[in-house]
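A.B. asks: no FASTA, just this:
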């Protein structure tokens, strides 16, 4: 992994949000930019031993004469757009944690500031930097599975098991107004599907609240997407199941082709490949040490590369908007009311 940090003059980084992701980003920045000053902006007053400056908001940050070149936004989803625009107006390059936003009505304002100030903005979908799923993408690009037939995605874990020792009721995932629910929290799947297969449409969807958990969001989503074979133009269905209910931790993507089948196991970092002609199976274990933390390091390195190159490497804010837009369409098709602000923006 090339060290692009050495080619950039970055000495101040602000991390917005002091939760688990904010703490993780503090560690990543400290490792990759060891001499940079880190400001942790947490409205709840959370702190990190790795941060040099602690504030509650941007006003306090400026009063402390802390002027960052980079901002990492990992506040609650409903705050993403306001935080992004506030920092962008200061001329700060932005890495915005997924999903991009809850209310997209100010998206064009953010784009205008980005273009006027020539800023770099990326969205944090770290699964794009996991070697095993990149291997799946390459397998499909090289047409090793032949003509694609259909795709099956299955992901889920019991919500109270996500953060042991912390009540699930306090999590963003459990709160509709903060941007929770399986569609938003597990939007990695929607991002990587579009990253691998391209644009897609919603065929049908069903959203449910099946558990006894005290949450006001969907905890089970079952829907079908369709993309089109770029060579033949034929529709290829993708069936997706997401949930907060199952007691096991599961994440798979299975791609069926007329020459074989590939199954990505995201929990164990294994790629299974069944070859139809020889009727044999191959198992590729493509692991990296500390897969979650390492993927965030690679993501941050790609962000720094984007700043140096002046063009996005990874997930752009336009990509992030496409994912939010598809989520909104899935909600609408199911009969669920989407978050405020999305219907008018996307229907205009």
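C.D. replies: That came through, no problem. Here the structure is a predicted model, which is why all the values come from computation and not from measurement.

A.B. asks: For the rest of this, base every contact and every neighbour count on C-alpha atoms.
C.D. replies: Will do.

A.B. asks: ok, residue 27 - contacts?
C.D. replies: residue 50 (Cα atoms under 8 Å, 6 or more residues apart in numbering).

A.B. asks: Check the gap between it and residue 207 for me.
C.D. replies: 36 Å (Cα to Cα, to the nearest Å).

A.B. asks: Then residue 221?
C.D. replies: 5 Å.

A.B. asks: Residue 193 now?
C.D. replies: Distance from residue 193 to residue 207, by Cα to Cα: 19 Å.

A.B. asks: putting a second one here so we can go through both:
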């Protein structure tokens, strides 16, 4: 049996990371990106069956076994629909699925074949973190706190941050949409809330038109309270989850890839 052939849409940092992972799993890779320079750069990292700067040409070049969409979010909905019209295969789409809920609803007819790239749920330390909470290691859970803080200029040091899609609200950039990993983790750890209050703002001198600071307060019927803080400003970078209960505090610190228990 031939190894699976996957078309990766987008040859930026996320697309190249997906391509590396898929090669490590034994897949064959083809690439689409409208920028020829990115296609050339991605091809230096490993074997590429074919490269295309035109999506129609890419979709017609092979009978693919699956697709990965790693383009800027503004393109996600149209690319999912374009692929689905020609290939009845699974699609892994990077988050966010769409910039707006209205656009996302266009995908309802094909949603059964679309996977969303909220990959933190499958990170073994976070699986263990969740299992320890569910086992009651710190007793009744009262608060959860999520922090993601990382200066935008450090994300892609090889390019001007002003040229990165994260700087552009119209392309789906900004702290809220890109770091929605932590909203997904909140739902995974605590379920669906009853009340949500959020401030989504641009408060810094960064040369961007997208939000760079997000604070979300969430309430649950059980009495649980959750705080999420996301920003594009912090140095040093910080990503953490802290859970506080009657019997102690359990924290996951991303930079150390460690779970810590405080009594």
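C.D. replies: Here it is on my side, so go on. Computed from a predicted model, the values in this text were never measured in an experiment.

A.B. asks: So after superposing, what's the score?
C.D. replies: Between these two chains, after superposing, the TM-score reads 0.91 (TM-score structural alignment, normalised by the length of the second structure); 256 aligned residues with a Cα RMSD of 1.8 Å.

A.B. asks: So what does residue 294 of the first structure match up with in the second structure?
C.D. replies: Matched to the second structure by TM-score structural alignment, residue 294 of the first structure sits unpaired.

A.B. asks: what comes up buried for the helix or strand residue 294 of the first structure falls within?
C.D. replies: Residue 294 of the first structure belongs to helix 291-309 when assigned by DSSP states H and E. For helix 291-309 of the first structure, the neighbour count (16 or more other Cα atoms under 10 Å) marks 291, 293-307 as buried.

A.B. asks: same question, stretch 127-134 of the second structure
C.D. replies: 129-130, 133.

A.B. asks: what range in the first structure matches that stretch?
C.D. replies: Stretch 127-134 of the second structure covers residues 134-141 of the first structure once aligned (TM-score structural alignment).

A.B. asks: how big's the offset between the matching stretch and the second structure?
C.D. replies: Superposed on the second structure, stretch 134-141 of the first structure shows a mean distance of 1.0 Å to its aligned residues (mean Cα distance after the TM-score superposition for the first structure).

A.B. asks: Distance from that stretch to the middle of the chain?
C.D. replies: Stretch 134-141 of the first structure has its C-alpha centroid displaced from the chain centroid by 19 Å (Cα atoms, centre = their mean, to the nearest Å).

A.B. asks: swap in stretch 65-80 of the first structure?
C.D. replies: 16 Å.

A.B. asks: again with stretch 82-92 of the first structure
C.D. replies: On Cα atoms, centre = their mean, the centre of stretch 82-92 of the first structure falls 20 Å from that of its chain.

A.B. asks: what does it contact?
C.D. replies: Taking Cα under 8 Å, 6+ apart as the rule, stretch 82-92 of the first structure contacts 68-71, 73, 94, 96, 109-110, 113-114, 117, 119.

A.B. asks: Top of those by number of neighbours, please.
C.D. replies: residue 73 (29 neighbours; other Cα atoms under 10 Å).

A.B. asks: and that residue, what pairs with it in the second structure?
C.D. replies: Residue 73 of the first structure maps onto residue 69 in the second structure, by TM-score structural alignment.

A.B. asks: tell me the contacts of that match?
C.D. replies: With Cα under 8 Å, 6+ apart, residue 69 of the second structure has these contacts: 8-10, 15, 76, 79-80, 91-94.

A.B. asks: Tell me how far it lies from residue 82 of the second structure.
C.D. replies: Residue 69 of the second structure is 12 Å from residue 82 of the second structure, by Cα to Cα.

A.B. asks: cool, residue 184 of the second structure as well?
C.D. replies: Residue 184 of the second structure is 26 Å from residue 82 of the second structure, by Cα to Cα.

A.B. asks: now do residue 33 of the second structure
C.D. replies: Taken as Cα to Cα, the span from residue 33 of the second structure to residue 82 of the second structure is 15 Å.

A.B. asks: more crowded one of the two?
C.D. replies: Remark: of residue 33 of the second structure and residue 82, residue 33 carries more neighbours, 22 against 14, as counted by other Cα under 10 Å.

A.B. asks: what residues are up against the alignment partner in the first structure of that one?
C.D. replies: Residue pairing (TM-score structural alignment): residue 33 of the second structure is matched to residue 42 of the first structure. By Cα under 8 Å, 6+ apart, residue 42 of the first structure lies in contact with 16-18, 54-57.

A.B. asks: Of the residues you listed, which is the nearest to residue 46 of the first structure?
C.D. replies: residue 18 (5.3 Å; Cα to Cα).

A.B. asks: element containing that closest one, please.
C.D. replies: Using DSSP H and E, residue 18 of the first structure falls outside every helix and strand.

A.B. asks: residue in the second structure matching it?
C.D. replies: In the second structure, residue 18 of the first structure lands on residue 11 (TM-score structural alignment).

A.B. asks: Then residue 125 of the first structure?
C.D. replies: Match for residue 125 of the first structure (TM-score structural alignment): residue 118.

A.B. asks: Against residue 98 of the second structure, how distant is residue 79 of the second structure?
C.D. replies: Taking Cα to Cα, one finds residue 79 of the second structure at 11 Å from residue 98 of the second structure.

A.B. asks: Neighbour count: those two, which is higher?
C.D. replies: residue 98 (23 against 16).

A.B. asks: Leaving out the residues flanking it, which one is nearest to the more buried one?
C.D. replies: Sequence neighbours aside, residue 104 is the residue nearest to residue 98 of the second structure in space, at 5.4 Å (criterion: Cα to Cα, 6 or more residues apart in numbering).

A.B. asks: residues in contact with that neighbour?
C.D. replies: Per Cα under 8 Å, 6+ apart, neighbours of residue 104 of the second structure: 77, 97-98.

A.B. asks: which SS state does the residue nearest to the spatial centre of the second structure fall under?
C.D. replies: The centroid of the second structure falls nearest to residue 95 when counting by Cα atoms, centre = their mean (4.3 Å). Of the three states, residue 95 of the second structure takes coil under DSSP: H, G, I helix; E, B strand; the rest coil.

A.B. asks: Residue 227 of the first structure corresponds to which position in the second structure?
C.D. replies: Checking TM-score structural alignment: residue 227 of the first structure goes with residue 220.

A.B. asks: Hmm, the match of residue 18 of the first structure is touching residue 40, no?
C.D. replies: No. Using Cα atoms under 8 Å, residue 11 of the second structure is not in contact with residue 40, being 9.2 Å away.

A.B. asks: neighbour-wise, which of those two wins?
C.D. replies: residue 11 (28 against 12).

A.B. asks: How much space separates the more buried one from residue 62 of the second structure?
C.D. replies: 18 Å.

A.B. asks: ok, the residue nearest to residue 135 of the first structure when sequence neighbours are not counted - how many residues close by?
C.D. replies: For residue 135 of the first structure, ignoring the flanking residues on the chain, the nearest one in space by Cα to Cα, 6+ apart is residue 271 at 7.9 Å. By other Cα under 10 Å, 22 other residues sit near residue 271 of the first structure.
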